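Asks: One predicted model, sequence on top.
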Amino acid sequence: MEDLTPLFRLAADHAARYRRSLRDRPVGIPADQDELTRAFSGPLPTTSTPPEQVLTDLIATAEPGLVASAGPRYFGFVTGGATPASTAADMLATAWDQFATTAVSSPAAIAAETAAGTWLKDLLGIPASATTGFVTGCQAANTVGLAAARHHVLRQAGWDVERRGLLGAPPIRVVAGEERHATIDRSLRLLGLGSDVVEPVAADANGAIDPASLHEVLRTASPGPLIVCLQAGNVNTGACDPLREATDLARRHGAWVHVDGAFGLWAAASPATRHLVDGVELADSWACDGHKWLNVPYDSAFAFCAHPAAHTAAMSYTAAYLAGSDGPPAGAALTPESSRRARGFAVWSALRELGRDGVTSLVDRCCALARRFATGLTAAGFEVANDVVLNQVLVNFGDDTRTDDVVRAVQSDGTCWTGATTWRGRRHMRISVSNATTTETDVDRSIAAIIRLAA
């Protein structure tokens, strides 16, 4: 094989230069989408192109369209950055090109996932006996958790959904907060249950489920297979459902409890915020992202399940040529994908790099910086619409049109990047502080830009 060192060094050198530039480069204002498409398009070359030239052309073509979402002043979509060790590990994972289907296909990949899963459960307060599937994001993680739930509640009703499907099956009731994330509804559609099956529960002023309303919905509904979906970390406000009380109510009705904790489950990693997810260990399944608050490269998420048999029944399949070891279920037995990249290397590396204290510090620092945003923007005369309990801040600049205008101006300015959302019928700027490299200086610089542009 030809010497790949120059090619890989070219990629590594550019990656390092790009990451160094994040502190100072404009966060948004990428090139026009049509221009980017034209730059990437054209007829397929007839002859081959040297790899170094391909990489050089890729860098030059893509660079104008890159958003500095891995940088310290990107506050959109609850997006973390990527720690140095996890980034380098992901580069190695690509070079190693393992398919983490079973321990036979890649013993190292499965071992890394097993170890990282153990550490994750310890940090997040999830029972050590739970299974852990490494998936792409919380859309997949919620789908896995709800697939396990579907299996379990129908099996209790005497129905084998994996063999017989849903035609003729006992109807499943799904109870979820009115402020649930959209991935819950999408998972229900993907699983054949449909979004109309949801019985919504009222939420309080900050978006957490109201226990009295949950009790009323559960009390008045007809008996049958039941799934209750709870939330740790509302995507707009950061609010967490009262997990202990809500789970206790659900248990009285024989429900499976699933927790969508895309970023909010990380509150368990800090003594200062752990009370927000009190009772998390009582649930049956959990979804959590790695590419949000853990600052692991995209795409990375985790589907945990307290019932390994239900987890594997919902996900695994029998194929002689894909047979694994006799050990506990792992890899493709716990996820929707068979051909899957080895995500565990980056997660293991991030956790080794940060350590328990580092994860705690990351959570505490982001929460403190979110409060700094709220304090600074309130002092400037703008309305902060939520209780800042974690890392999310909602800001209103008057009427909806002006708020959207300010958001667009901020996104075009390039100092920082914030998103927009609708909350309680009004438009707001949404600020999410999730990056390990964000500092007080970054927040103050961003506040100054927002005030300047709002004026």
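Replies: Ah, there it is.
Asks: contacts and neighbour counts: CA atoms only from here.
Replies: OK.
Asks: just checking, what packs against whatever helix or strand residue 149 lives in?
Replies: Using DSSP states H and E, residue 149 sits within helix 138-156. Helices and strands touching helix 138-156, by 3 or more Cα pairs under 8 Å, 6 or more residues apart in numbering; DSSP states H and E, are helix 161-164, helix 182-190, strand 226-231, strand 256-260, strand 285-289, strand 301-305, helix 308-315.
Asks: For the third one, which outside residues touch it?
Replies: If you take Cα atoms under 8 Å, 6 or more residues apart in numbering as the criterion, strand 226-231 is touched by 149-150, 153, 172-177, 180, 208-209, 240-241, 243, 246, 250, 253-261.
Asks: this is the comparison structure:
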Amino acid sequence: MPLRELLLAAAARAADHRERDGRVFPETGPEAVRAALGSLPDGPSPAEEVVDELVRVVEPALVATTGPRYFGFVIGGALDAATAADVLATGWDQNATNATSSPAAAAVEEVAGTWLKDLLGLPADASAGFTTGGQGANTVCLAAARHHVLAQAGWDVERDGLGGAPRVRVLASADRHVTIDRALRLLGFGTAAIVPVPTDDQGRTDVRALAAELSAVDGPAIVCLQAGDVNTGAFDRFPEAIDAAHAHGAWVHVDGAVGLWAAGSPRTRHLTAGMARADSWSTDGHKWLNVPYDAGYAFCAHPAAHAAAMAYTAAYLTGQDEFRAPSAYTLESSRRARGFATWAALRELGRSGVAELVDRCCALARRFAGRLAAEGVEIGNDVVLNQVLASFGDDERTRRVLAAVQRSGECWMGGTTWHGRQYARISVSNWRTTEADVDRSVAAVLAALRQAR
């Protein structure tokens, strides 16, 4: 089969999957897929047979993460234009290392990064790097922070490493995301560098406790704040927290994997007030922007520190740096051209479309919480964003209800532990979700609750 026919057939299969309104979570597990795929064949196979086999074996085990009733892991759907752009990115197969490997990829990332900064209210002169997601973005930002605070202390970490360097303390919320800890391990700080700062019942950093901990730190410091806790949606109090950190000379990083997008709507922008005075920010495109996996962004108010931490220091492919090199701001060199899908999502939505998406998801989260609460379900958080925590009694009953909902296939939401208790975590992030989807999902939850009782 010619390539054109093969790609058209594959696109039709993908569209069929997206249009199907079936189970949200499959009944077929990974063991069945592994067994059906079998062992490596001895000889070649026609491309169309390969694609047919892949669809036949894999489709029954696919999760409908792009569908309107998937509420797990803060996964957005994938906008139509962004999906098509990602298909083009695969077909074009550009290496987005620099403007020599792909002039188009380099230019589109620069434009998309500029649009993102404008939309999110970040400094226009901040640098931007396109990463695989929040883990990559947090790691990049904390690497830039490591460079900056140690350079201020007279230490060249890129040349001399951490052996013998001044000790850096990282003050982070007790409710921080696990990617912060992992980034600190990867960067050589170790989790022992973390000074956990107490939080309130919604997960907001206690600013007085932060200031007290900072006063006890003797040496370089990094402060990690949150824009949109992944359980409660709560935002740290940026003006006071950033003032306290900067008074100590600390670098401030804002983990905004979910909540940074609140800046895109006039109705929720107040939650991010003061955030732009931080030193670095991270967020995900495959969450609320509804860009296909994978897409994350790292922004830095100190571009020189950003590039010093990420760019090549030895001569390599010299004479090719006339245009901004995307790989100078990310962990990877040979890398997928993620800018195409991000640009397409922003172009499809526009400023007002992003605001409408954020507002609608927040309203649907409130509808979810309100309808459950009306039936006696405990809502464990103030629903200020798109996150809802629901408890169905004791921890064991909550687990049983959650398992029953997941088995039903009507919708899918994950479980979480929040301040020592089990909750169902409902994340409303998909551009396709409607009030009818919420009501249908609430009905499934209440049916599971009646069964558990």
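Replies: Sure thing, it's come through. Predicted model, so just to flag it, every value in this text is computed and none were measured.
Asks: about what we covered before: from the contacts of strand 226-231 of structure 1, list just the buried residues.
Replies: Buried members of these, counted by 16 or more other Cα atoms under 10 Å: 149-150, 153, 172-177, 180, 208-209, 240-241, 243, 246, 250, 255-261.
Asks: residue range for stretch 110-120 of structure 2 in structure 1?
Replies: Mapped onto structure 1 using TM-score structural alignment, stretch 110-120 of structure 2 spans residues 114-124.
Asks: That stretch against structure 2, how far on average?
Replies: Here stretch 114-124 of structure 1, set against structure 2 after superposition, deviates by a mean of 0.5 Å using mean Cα distance after the TM-score superposition for structure 1.
Asks: So what's the gap between that stretch and the chain middle?
Replies: When distances are taken as Cα atoms, centre = their mean, to the nearest Å, stretch 114-124 of structure 1 is centred 16 Å away from the chain's centroid.
Asks: right, and residue 133 of structure 2 touches residue 283 too?
Replies: Yes: checked against Cα atoms under 8 Å, the pair residue 133 of structure 2 and residue 283 is within contact range at 7.5 Å.
Asks: what residues do those two have in common as contacts?
Replies: Contacts common to residue 133 of structure 2 and residue 283, judged by Cα under 8 Å, 6+ apart, are 296-297.
Asks: Looking at the two, which is more packed in?
Replies: The neighbour count for residue 133 of structure 2 versus residue 283, taken as other Cα atoms under 10 Å, is higher for residue 283 (29 against 21).
Asks: What lines up with the more buried one in structure 1?
Replies: Counting by TM-score structural alignment, the partner of residue 283 of structure 2 is residue 288.
Asks: again, but for residue 255 of structure 2
Replies: Counting by TM-score structural alignment, residue 255 of structure 2 lines up with residue 260 in structure 1.
Asks: quick one: contacts for that match?
Replies: 138, 142, 229-232, 286-288.
Asks: quick one, what contacts residue 389 of structure 2?
Replies: The neighbours of residue 389 of structure 2, taking Cα under 8 Å, 6+ apart as the test, are 231-232, 379-381, 423-426.
Asks: So which bit of structure 1 is stretch 61-79 of structure 2 matched to?
Replies: Aligned using TM-score structural alignment, stretch 61-79 of structure 2 spans residues 65-83 in structure 1.
Asks: swap in stretch 356-375 of structure 2?
Replies: Following TM-score structural alignment, the aligned partner range for stretch 356-375 of structure 2 in structure 1 is 361-380.
Asks: Contacts only, for the equivalent of residue 100 of structure 2 over in structure 1.
Replies: Here residue 100 of structure 2 is matched to residue 104 in structure 1, going by TM-score structural alignment. Shown in contact with residue 104 of structure 1 (Cα under 8 Å, 6+ apart): 323-325.
Asks: With residue 439 of structure 1 instead?
Replies: 72, 369.
Asks: Quick one: map it onto structure 2.
Replies: Aligned counterpart of residue 439 of structure 1 in structure 2: residue 434 (TM-score structural alignment).
Asks: cool, residue 418 of structure 1 as well?
Replies: Checking TM-score structural alignment: residue 418 of structure 1 goes with residue 413.
Asks: thinking that match is in contact with residue 429, fair?
Replies: No: here residue 413 of structure 2 does not reach residue 429: they are 12.0 Å apart, not a contact under Cα under 8 Å.
Asks: need the helices for the stretch 201-350 of structure 1, in chain order.
Replies: Applying DSSP state H, counting those that start in this stretch to the stretch 201-350 of structure 1 gives helices spanning 211-220, 243-252, 308-315, 344-379.
Asks: Determine which of the ones you listed approaches residue 12 of structure 1 most closely.
Replies: Closest to residue 12 of structure 1 of the helices of the stretch 201-350 of structure 1 is helix 344-379 (Cα to Cα; 16.4 Å).
Asks: elements contacting the helix or strand just after that closest one?
Replies: Note on helix 344-379 of structure 1: by DSSP H and E, the next helix or strand toward the C-terminus is strand 383-384. Here strand 383-384 of structure 1 touches helix 344-379, strand 392-396, going by 3+ Cα pairs under 8 Å, 6+ apart.
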